[in-house]
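Undergrad: need a structure here:
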Amino acid sequence: MIEFLRDFQNMSMYLAYNTNVDAIIYLNEKHIQTLIKEFGAENVKKRMQEYPREINEPLDFVARLIHALKTGKPQSVPLMSYEVDKWFNSRFEHGVERIGGQVGIIANLLANLDFKKVIAYSPLLGKKQAEMFVRRDNLLYPVVENGKLILKKPLEAYKEDDPVKINRIFEFRAGMRFNLGNEVIEVPYSGRFIVACRSEEFARVETSSNFKPYLPEIGEMVDGAILSGYQGIRNHYTDGKNANYYLRKAKEDIKLLKKKKDVKIHVEFASIQDRDLRKKVIFNIFPLADSVGMDEAEIAHILSVLGYRDLSDRIFTYNRIEDTILGAKILLDELNLEVLQIHTIYYLMYITHRDNPLSEGDLLKSLEVGTTLAATRALLGDIKRPEDVKVGLNIPFNEKGEYVKLRLEEALSKMRTREYKIVITPTRIVKNPVSTVGLGDTISAGAFASYLSLLMRKGAY
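TA: Got it, this is the predicted structure:
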């Protein structure tokens, strides 16, 4: 771990596109029972069966929240109604406000780990958002002045008139019990339910026209780029633009970043409820990326739109390692990825082709960086300096770790995997986490950065 932290001090990373403010609400049994009483248990059950993909009225929110609590799995659902936004303000008080969005979370993490340079870009940068970035000399925002690219601290670069996106994060804890009519539900795992603001002004995933020509220069000065936020794109916009327009722009960005140097690109995938939009993002963005990170639910969603419905259903229903490996092989080959990283509650997985320059041992070390950073964040709530990772190293791997390794060995003995390198490490799990928001982003950022550092050590990048 110390070797990786030393490597990070000589590494630079570019991040785009999504930042927001996370307003965190810590749920308790009283919150939940009050909501069920207000809307009626039978109405909630009926709407749960309908499984709304968007929040257009309060009952949609309650139904998806109860579903998340029942399964104990983290979920994110877009909020489409301004009226419901006002309803939230009348029902819940924010416990904490902090930086959110994959770019915001990862930028602060990497800056606090003493990366040489972290360049974080978001199309909108309001003052409140700028104030939430850590005030470190290595965390910078790109601006163009007098025809030249300049890197400034976020607080020196914000725009007074830019709006700030606010997402509501409902944190829940394992062991919470409540009644849904005659059914008693106990939450199996700690997690979070995200009500993601999808106002149109925040749904334009693009690089500003004055900054875009300088992306080749950015690509030259960094060792890697982490791109995220594609889940915010809409099918249609009031000005006549559509998802195809913004995806073309996003593809241009990646090609420009790679124009002068073949910089490695990692895409952090997040759940996209709309099936057609999910398909467009997958086919347009993934083939241009070198690395992609996702959880097991997201891999199932992707397999579904690729036409592997039965396999997708098996992953959702049984969550077996062999099904996840089969799905990962399909994604790696059909989308021409260099490496796929999957994070689940109990394990992290890498799958690459056999000709990858890193050994299985190297890949395992990289995954262990990811789970150690995530455990540190879960226990402390944040990582503020490199020394904090000592805490994560003292957190044991989860109790199913040996079982996970055994299941991997069984799966590899039955499957055709000679063309691949597949490694799994158990996760380090904190029983009572301060927060679960951003743990997947932390895993992916730590794994991707350590993957790059290993490639550089071997002279393969």
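
Undergrad: Going by C-alpha atoms from here, please, whenever you check contacts or count neighbours.
TA: Will do.

Undergrad: And for V103, the neighbour number?
TA: With neighbours defined by other C-alpha atoms under 10 Å, the count for V103 comes to 27.

Undergrad: for the helix or strand containing it, packing partners?
TA: Remark: V103 resides in helix 102-112, with elements defined by DSSP states H and E. Here helix 102-112 touches strand 12-16, strand 117-121, strand 139-145, helix 439-457, going by 3 or more C-alpha pairs under 8 Å, 6 or more residues apart in numbering; DSSP states H and E.

Undergrad: one more time with 7 Å
TA: strand 117-121, helix 439-457 (3 or more C-alpha pairs under 7 Å, 6 or more residues apart in numbering; DSSP states H and E).

Undergrad: Tabulate these (JSON lines), appending mean neighbour count and distance to N319.
TA: Listed next are the helices and strands packed on helix 102-112 as JSON lines, based on neighbours: other C-alpha atoms under 10 Å; distance: least, C-alpha to C-alpha, whole Å:
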{"stretch": "strand 117-121", "mean neighbour count": "25", "distance to N319": "35"}
{"stretch": "helix 439-457", "mean neighbour count": "23", "distance to N319": "18"}
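
Undergrad: and for comparison, fold this next one:
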Amino acid sequence: MNMLEVFVSSLEEFQPDLVVLSGLHMMEGQTKEMRQKRLLEAVASISDIPMGVPVHLELASMTDPELMSAIIHQQVFPLVNSVGLNEQELLFLTQAASGPHASLASWNGVPDVGVVSDIVFWILKEHGRTPGKASDLTRIHFHTLAYHLLVTVDGYWANQVAAVAAGARVAGTQACATQTIDASRVFLKAPLEFATSKMEEASTVSLNPHEPVSEWHRDGVTFHYTPVLVCKDPLRTVGLGDAISAEGLLYSEIYPH
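TA: Take a look at the predicted model:
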């Protein structure tokens, strides 16, 4: 955590376009008191990041619901502009915060797109920048093996189609350790048709190979979905989530507010 303070104090010097944070899950092994202290220190450091520099938080697997709940509620989520997470982290998050589909014990195969979109929508509505909420969170990049979902509050981000497609492309190339997608080494695992919600009247989306990024809207929030060409025999899987989120951020544009 001291590194975070040193890092933030040096931001003025090298003036980054974006800050990416990770590692909050490493607090799990500490005592409750130490964790509380560290989390407050992290919040203070994140608060010191200059206005106008977007902040992305990459989550990692956790087993302590108290820590996850604290990250959501104790000012971490409202301080960052963007969050990246996978299906384990998303399900654990909704269980820890009693969100939608919290009774779901685990995913059965490929995570249901409607369930995922309900939870992500709830995160942005409850903890994002919506009317009456003092929060900077406007973007969530969800990645699972079969597909990716980039969800944004309207009016804050642009170029989402390219961003979600770039994240999916790097998942295929990095896992197979190739420069470009090798069609003979990948396969499609994503559903060819799905409902966009399990909680309200939903539209049905069918996969169009000519326009693989699907888009839909829900009460001021826009969803961009793309299937992933999954590597049959992956050579590299460590850090794949980081690579996906980084690539997506590289193509994302944030409007100045």
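
Undergrad: coming back round to it: specify the angle between the helix holding V103 of the first structure and strand 12-16 in degrees.
TA: Put simply, helix 102-112 of the first structure runs at 160 degrees to strand 12-16, going by axes from the mean of the first three to the mean of the last three C-alpha atoms, to 10 degrees.

Undergrad: which part of the second structure lines up with helix 102-112 of the first structure?
TA: Under the alignment (TM-score structural alignment), helix 102-112 of the first structure falls on nothing in the second structure.

Undergrad: Tell me how far that helix lies from the chain's centre.
TA: Taking C-alpha atoms, centre = their mean, to the nearest Å, one finds the center of helix 102-112 of the first structure at 12 Å from the center of the full chain.

Undergrad: tilt between that helix and strand 117-121?
TA: Using the same axes, to 10 degrees: helix 102-112 of the first structure against strand 117-121 is 160 degrees.

Undergrad: Now render the helices and strands packed on helix 102-112 of the first structure as CSV, adding distance to D313 of the first structure.
TA: Formatted as CSV, those follow (distance: least, C-alpha to C-alpha, whole Å):
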stretch, distance to D313 of the first structure
strand 117-121, 37
helix 439-457, 22
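
Undergrad: between those, which gets nearest to H67 of the first structure?
TA: Set against H67 of the first structure and scored by C-alpha to C-alpha, those come closest in helix 439-457, at 20.4 Å.

Undergrad: Identify the residues contacting the closest one?
TA: 4, 7, 102, 106, 293, 343, 358, 366-367, 369-371, 373-374, 461 (C-alpha atoms under 7 Å, 6 or more residues apart in numbering).

Undergrad: and those residues, which of them are in strands?
TA: Among the contacts of helix 439-457 of the first structure, the members falling in strands (DSSP state E) are G293, H343.

Undergrad: Of the contacts of helix 439-457 of the first structure, which is the nearest to K46 of the first structure?
TA: H343 (31.6 Å).

Undergrad: ok, the closest one - how many residues close by?
TA: If you count neighbours by other C-alpha under 10 Å, H343 of the first structure ends up with 26.

Undergrad: That one against L367, yeah?
TA: No: judged on C-alpha atoms under 7 Å, H343 of the first structure makes no contact with L367 at a distance of 9.5 Å.

Undergrad: Around the corresponding residue of the second structure for T417 of the first structure, how many other residues sit close by?
TA: Matched by TM-score structural alignment, T417 of the first structure corresponds to R218 in the second structure. R218 of the second structure has 14 neighbouring residues, counting by other C-alpha under 10 Å.

Undergrad: Same question for M415 of the first structure.
TA: M415 of the first structure has 11 neighbouring residues, counting by other C-alpha under 10 Å.

Undergrad: check contacts around it.
TA: Taking C-alpha under 7 Å, 6+ apart as the test, M415 of the first structure contacts no residue whatsoever.

Undergrad: Go again with 10 Å.
TA: By C-alpha atoms under 10 Å, 6 or more residues apart in numbering, the residues touching M415 of the first structure are E322, I325, L326.

Undergrad: Return the members of these classed as buried.
TA: Using 16 or more other C-alpha atoms under 10 Å as the burial test, those include E322, I325 as buried.

Undergrad: Specify which member of the contacts of M415 of the first structure is nearest to V305 of the first structure.
TA: Nearest to V305 of the first structure among the contacts of M415 of the first structure: L326, at 15.7 Å, using C-alpha to C-alpha.

Undergrad: Where does that closest one fall, secondary structure wise?
TA: According to DSSP H and E, L326 of the first structure maps onto helix 321-334.
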